[in-house]
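In: build me a model from this:
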Amino acid sequence: MATNINEAEFKAIIKAAEDWPRADTGNTDFGYGTAGFRMRADLLDYVVFTVGLVASLRSRKCGGNAIGIMITASHNPADDNGVKIVDPMGEMLVSEWEPYATAMANARTPDKLRNCFIQIIQNAQVHDHNARKVIFARDTRPSGARLVRALKAALEATNTEYVDYGILTTPQLHYLVKATNTEKMDKPYGEVSEEGYYKKMGKAFNEAIKRATKPPSSPVTVDCANGVGAPKMKKLLEYLPKDILKINVVNDKIESAKDLNFQCGADYVKTSQRVPKDFDGKPYDRWCSLDGDADRIIYYFVEDGSVFRLLDGDRIATLAASFIGDLVRKSGLEDAITIAIVQTAYANGASTKYVEQTLKLKVEFTNTGVKHLHHVAAMKDIGVYFEANGHGTILFSERAQKAMRKHQPQSPAQMEALETLRALTDLINQTVGDALSDFLLVETILAHKEWTVREWLSTYTDLPNKLAKVLVSDRSAYKSVEGTAERRLLTPKPVQPRIDAIVSKYRDGRCFVRASGTEDAVRVYGEAGEVYDTEDLVGKVCEFIGGLGGGGGGGMSDSVGPAGRLGGESGAYQTQMLRESGLGRDLREPQAGE
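Out: A predicted model of the protein is given here:
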């Protein structure tokens, strides 16, 4: 079989790779997952180099369309970093190419690198004569500048055209990829520049909020996690109406690497169930937090007595679905457009009940992970998805957008609703979860509804919930029933019947077990009507699994009640904060992604 390989190109690759040798990790391999590669920054040089090679091949496979590369580690500490590939329409790299990226990163010798490169060309049927283009950016981590040099070395060795956009948020890079590849289409996504992103957001926000009865009566404070979101939020403010929305930006010390995500940001607030460092809000002041690369956002406030109240991704999803559903009905499109909310098993059961019983909307469940949520949401007319950690967006299908364009309103009220709905399709970054875009969406909705954080919180009451980890000897033994969104176990056979028996004893009880993606452990998530019932339910399930002879007797848990964090310990299961709304990984080690 012809390899379609240019020997001169390969020699250039090997020569360039000499300057970026692979770190010695023994038998430990790297894995490309939902978050791409993520690990200690000192391990990444060679990995980023190989990602550049894969992106060049991916661009050729996609007919010369631009492929994106983002260097970031999101909510991780500053001495971590990561890299991921963005496909032509701003979406995540297709899953079929993840093994290629993994294999390249684990090629430990020049011969193995060559074989991997050839195998990708053959298996993916990449044509060498196709054009290739890559655009990339990084967040504020000090290691980013060095990693960019490794990336450029790979792109120059493969004669790949590239554009370095410097420091951007992750969603801005996704925006630029789609804008670049749609620039010559009839309906381009937006101007191909960072400024074009702000222009699009600003114009859409002005259009969406102008029909609100009155602007928010109080300012909103944005915790930017001392990350890239800080300068980009300040830049966005230049495009927003100053007389409508008052915004205070805090935790904006990007020059201090040690402060990145330290006791602040969306992940810290969500997992620790407390306000960020140096919080000075008064009762019922509106606050929100971004994460380090500004693709997640969560809201929160304190009540009298410093009681912490969280408005997380579930709350943002229900708020958005409620508002968009109202606009669809008011514009007269209810028979032409359907709306669905996509959730994972980790979504609070109270939010699901609220969507189904109060909003009268359909809920679709899918496996954990943004790529699964995005895929299902993309199949709906309007698909709303947010993970509890605040990562999510809203997708408007071409069918829905066509219905909006063609619809002839029958009254001024229908016209107003329709114009607001159309504005939302530009305000919402549909390529990926975008904290800045989602921030403007939430502020628009609260203004239209004339709601404070109190009214928002009052829509439903979260069920107390708890997340625990149990060590097991073989996590592969824990397989979920296909089509249940990981909510029921197929094997080991004794576990699901025992879970069912335990759950049946508690009001509003729910519990599921799923295998960890990165270690020999299982995650146990449970809910019940009372805090003590939740603790008891999860404790009993953990004890049963621990007694199966597969490990146990220790682990981690994160427990959240309607009034904040639960303290203390449950049996042998020491309370400790988990990341990623259930994934609970120590991402400081080489992992398979989020």
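In: please make it C-alpha for all contacts and neighbour counts, starting now.
Out: OK.
In: where along the stretch 51-200 of the chain do the strands fall?
Out: Along the stretch 51-200 of the chain, the stretches classed as strands by DSSP state E, counting those that start in this stretch are 66-71, 80-86, 133-138, 161-167.
In: with distance to Val249 as extra columns, can I get these in JSON lines?
Out: As requested, the strands of the stretch 51-200 of the chain are arranged in JSON lines below (distance: least, Cα to Cα, whole Å):
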{"stretch": "strand 66-71", "distance to Val249": "24"}
{"stretch": "strand 80-86", "distance to Val249": "25"}
{"stretch": "strand 133-138", "distance to Val249": "21"}
{"stretch": "strand 161-167", "distance to Val249": "19"}
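In: wait, which of these is closest to Tyr532?
Out: strand 80-86 (37.4 Å; Cα to Cα).
In: what ranges do the helices span in the stretch 101-250 of the chain?
Out: Using DSSP state H, counting those that start in this stretch, the helices of the stretch 101-250 of the chain run over residues 110-124, 143-157, 170-181, 194-209, 229-237.
In: quick one on the thing from earlier: in a markdown table, list the strands of the stretch 51-200 of the chain along with mean neighbour count.
Out: As requested, these are exported to a markdown table (neighbours: other Cα atoms under 10 Å):
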| stretch | mean neighbour count |
| --- | --- |
| strand 66-71 | 30 |
| strand 80-86 | 26 |
| strand 133-138 | 25 |
| strand 161-167 | 16 |
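In: Leu440: which of these is closest?
Out: The nearest among those, by Cα to Cα, is strand 161-167 at 21.6 Å.
In: tell me the angle of the closest one relative to strand 133-138?
Out: 20 degrees (axes from the mean of the first three to the mean of the last three Cα atoms, to 10 degrees).
In: tell me the gap between strand 161-167 and the middle of its chain.
Out: Its chain's C-alpha centre and that of strand 161-167 lie 23 Å apart, by Cα atoms, centre = their mean, to the nearest Å.
In: who touches it?
Out: Arg132, Lys133, Val134, Ile135, Phe136, Ala137, Arg138, Asp139, Thr140, Leu155, Val228 (Cα atoms under 8 Å, 6 or more residues apart in numbering).
In: redo that, cut-off 6 Å
Out: Outside strand 161-167, the residues within contact range by Cα atoms under 6 Å, 6 or more residues apart in numbering are Lys133, Val134, Ile135, Phe136, Ala137, Arg138, Asp139.
In: neighbours of Arg132, how many?
Out: Number of residues near Arg132 (other Cα atoms under 10 Å) recorded here: 25.
In: in this structure it contacts Thr160, no?
Out: Yes. The criterion here is Cα atoms under 6 Å, and Arg132 meets it with Thr160 at 5.3 Å.
In: one more sequence to fold, the one below, so I can look at both together:
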Amino acid sequence: MNEKQQSLLLESAARFAPPKGVKLSYGTAGFRADASLLESTVFRVGILAALRSLKTESVIGLMITASHNQESDNGVKVADPSGGMLTQDWEPFADAIANAPDPHSLLQLIIEFAKKEDIGFEGRQPVEVLLGRDTRPSGEALLDAAKQGITSIVGAIGTDMGVVTTPQLHWMVRARNRGMEASESSYFHQLSSSFRCLMDLKPEGIRKNGDDNALVVDGADGVGGEKLEHFKKMLTELCIEVRNWGDGMLNEGVGADYVQKEKVAPRGFGPADAGLSGSGVPVWTGMLIG
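Out: Next up, the predicted model:
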């Protein structure tokens, strides 16, 4: 690693001091915590994502979300070139850099890891990280921290894909690495086409009733409900009703986690809905949150 690269990392890291007394660990859901504690961590995950792009010579994804957690929380996770989760081999490095106490300690960890992984900083392939976030208010500031982490690796760029669900971002990463168009419209097109293929496999002669094509979804006031409102226009085979998709606080009295823990129906569902599942009308709750 040359002097220019080291100086850029030190200069950038100095703007994002880690919170004192906080130790974070990267797991299946990435890093999650109160959003006020995450700026430094998201910055450093941006560095990790850029290094991962260098290592794999592929596009990598970085998603800012805490899924079913309360709105004041947030999180960050990395998507590998296949669209899957970050390889477990890199999780200890994620933990180490997230908890490095100062810029010089962080730099030393990066130098050692780059040497171990044989990550070259000279004559390399283009480095790109696709960025996504959910609807949490803290998302924009954390997105900026991620971008600064990515661009602290010389020549790396972060491409903002906007407010998306986690599955959308993972699909976009996979699509880009397979030479496909990585857009929301392309994602919806493939999903709707796959659904129609699935429906074509339905045996003929099965008895239908008026509720066969009805679907009620609890959007948990998150990004999933918002996206489904757009996507359902492409699924003319289904009659989809989305409840709780922007008129309340994210995951407050809604969502799969709330229903599972409290053993009650989500906000927006009442006694008249009690027999929906039994009558043949599927009810999904919080399944589409990023």
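In: give me the TM-score for this pair.
Out: Scored by TM-score structural alignment, normalised by the length of structure 2, the superposition of the two chains gives a TM-score of 0.90; 276 aligned residues with a Cα RMSD of 1.7 Å.
In: determine which stretch of the helices of the stretch 101-250 of structure 1 is the most buried.
Out: helix 170-181 (a mean of 26; mean count of other Cα atoms under 10 Å).
In: can you check what angle separates that one from strand 133-138?
Out: Using the same axes, to 10 degrees: helix 170-181 of structure 1 against strand 133-138 is 160 degrees.
In: once aligned to structure 2, how far is helix 170-181 of structure 1 on average?
Out: Compared with structure 2 after the fit, helix 170-181 of structure 1 shows a mean deviation of 0.5 Å (mean Cα distance after the TM-score superposition for structure 1).
In: residue range for that helix in structure 2?
Out: Here helix 170-181 of structure 1 aligns to structure 2 at residues 166-177, judged by TM-score structural alignment.
In: same question for stretch 560-578 of structure 1.
Out: Against structure 2, stretch 560-578 of structure 1 falls on no residues (TM-score structural alignment).
In: who are the contact partners of Gly75 of structure 2?
Out: Gly75 of structure 2 neighbours (Cα under 6 Å, 6+ apart): Phe31, Arg32, Ile64, Thr65, Ala66.
In: redo those residues as a markdown table? Include distance to Cys239 of structure 2.
Out: Formatted as a markdown table, these follow (distance: Cα to Cα, whole Å):
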| residue | distance to Cys239 of structure 2 |
| --- | --- |
| Phe31 | 37 |
| Arg32 | 35 |
| Ile64 | 31 |
| Thr65 | 29 |
| Ala66 | 29 |
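In: from those, which land in helices?
Out: Applying DSSP state H to the contacts of Gly75 of structure 2, no entry is found in helices.
In: and in structure 1, which of the residues you listed remain?
Out: Shared with structure 1 under both residues aligned by TM-score structural alignment, their matches' Cα atoms under 6 Å, the contacts from these are Phe31, Arg32, Ile64, Thr65, Ala66.
In: and of the residues you listed, the nearest to Gln88 of structure 2?
Out: Phe31 (13.6 Å).
In: for Gly179 of structure 2, see how far away that closest one is.
Out: 30 Å (Cα to Cα, to the nearest Å).
In: so the two - more neighbours on which side?
Out: Phe31 (24 against 8).
In: which residues does that one contact?
Out: By Cα under 6 Å, 6+ apart, the neighbours of Phe31 of structure 2 are Gly75, Val76.
In: show me what it aligns to in structure 1.
Out: In structure 1, Phe31 of structure 2 lands on Phe37 (TM-score structural alignment).
In: which helices and strands sit right next to the one helix or strand Leu327 of structure 1 maps to?
Out: Using DSSP states H and E, Leu327 of structure 1 maps to helix 313-330. Using 3 or more Cα pairs under 6 Å, 6 or more residues apart in numbering; DSSP states H and E as the contact criterion, the elements in contact with helix 313-330 of structure 1 are helix 412-427.
In: what's the helix or strand following the helix it packs on aligned against in structure 2?
Out: Counting by DSSP H and E, the next helix or strand C-terminal to helix 412-427 of structure 1 is helix 435-449. Using TM-score structural alignment, helix 435-449 of structure 1 lines up with nothing in structure 2.
In: next helix or strand past helix 435-449 of structure 1?
Out: That would be, after helix 435-449 of structure 1 and using DSSP H and E, helix 453-457.
In: can you give me the buried ones in that next one?
Out: Val453, Trp456, Leu457 (16 or more other Cα atoms under 10 Å).
In: nearest to Met89 of structure 1, of those?
Out: Nearest member of the buried residues of helix 453-457 of structure 1 to Met89 of structure 1, counting by Cα to Cα, is Trp456, at 33.7 Å.
In: state the distance from the closest one to Ile445 of structure 1.
Out: Taking Cα to Cα, one finds Trp456 of structure 1 at 10 Å from Ile445 of structure 1.
In: go on, Glu398 of structure 1?
Out: Distance from Glu398 of structure 1 to Ile445 of structure 1, by Cα to Cα: 23 Å.
In: doesn't Val302 make contact with Phe308 of structure 1?
Out: Yes. Because the distance of 4.6 Å satisfies Cα under 6 Å, Phe308 of structure 1 is recorded as touching Val302.
In: check contacts around the residue lying closest to Val250 of structure 1 once chain neighbours are set aside.
Out: Ranked by Cα to Cα, 6 or more residues apart in numbering and with sequence neighbours excluded, the top spatial neighbour of Val250 of structure 1 is Asp223, at 5.0 Å. With contact taken as Cα under 6 Å, 6+ apart, Asp223 of structure 1 is in contact with Val250, Asn251, Ser289.
In: of the residues you listed, select the buried ones using a ChimeraX command.
Out: Buried residues among the contacts of Asp223 of structure 1 (16+ other Cα under 10 Å), as a ChimeraX selection:
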select :250,251,289
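In: could you save the contacts of Asp223 of structure 1 as CSV and add columns showing distance to Cys116 of structure 1?
Out: Listed next are the contacts of Asp223 of structure 1 as CSV, based on distance: Cα to Cα, whole Å:
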residue, distance to Cys116 of structure 1
Val250, 46
Asn251, 44
Ser289, 42
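In: which of the contacts of Asp223 of structure 1 fall within strands?
Out: Val250, Ser289 (DSSP state E).
In: from the contacts of Asp223 of structure 1, which single one is nearest Val495 of structure 1?
Out: For these, the nearest to Val495 of structure 1 is Ser289 (38.3 Å; Cα to Cα).
In: which residue in structure 2 aligns with the closest one?
Out: In structure 2, Ser289 of structure 1 lands on Thr285 (TM-score structural alignment).
In: list the contacts of its match.
Out: Per Cα under 6 Å, 6+ apart, neighbours of Thr285 of structure 2: Val217, Asp218, Gly255, Ala256.
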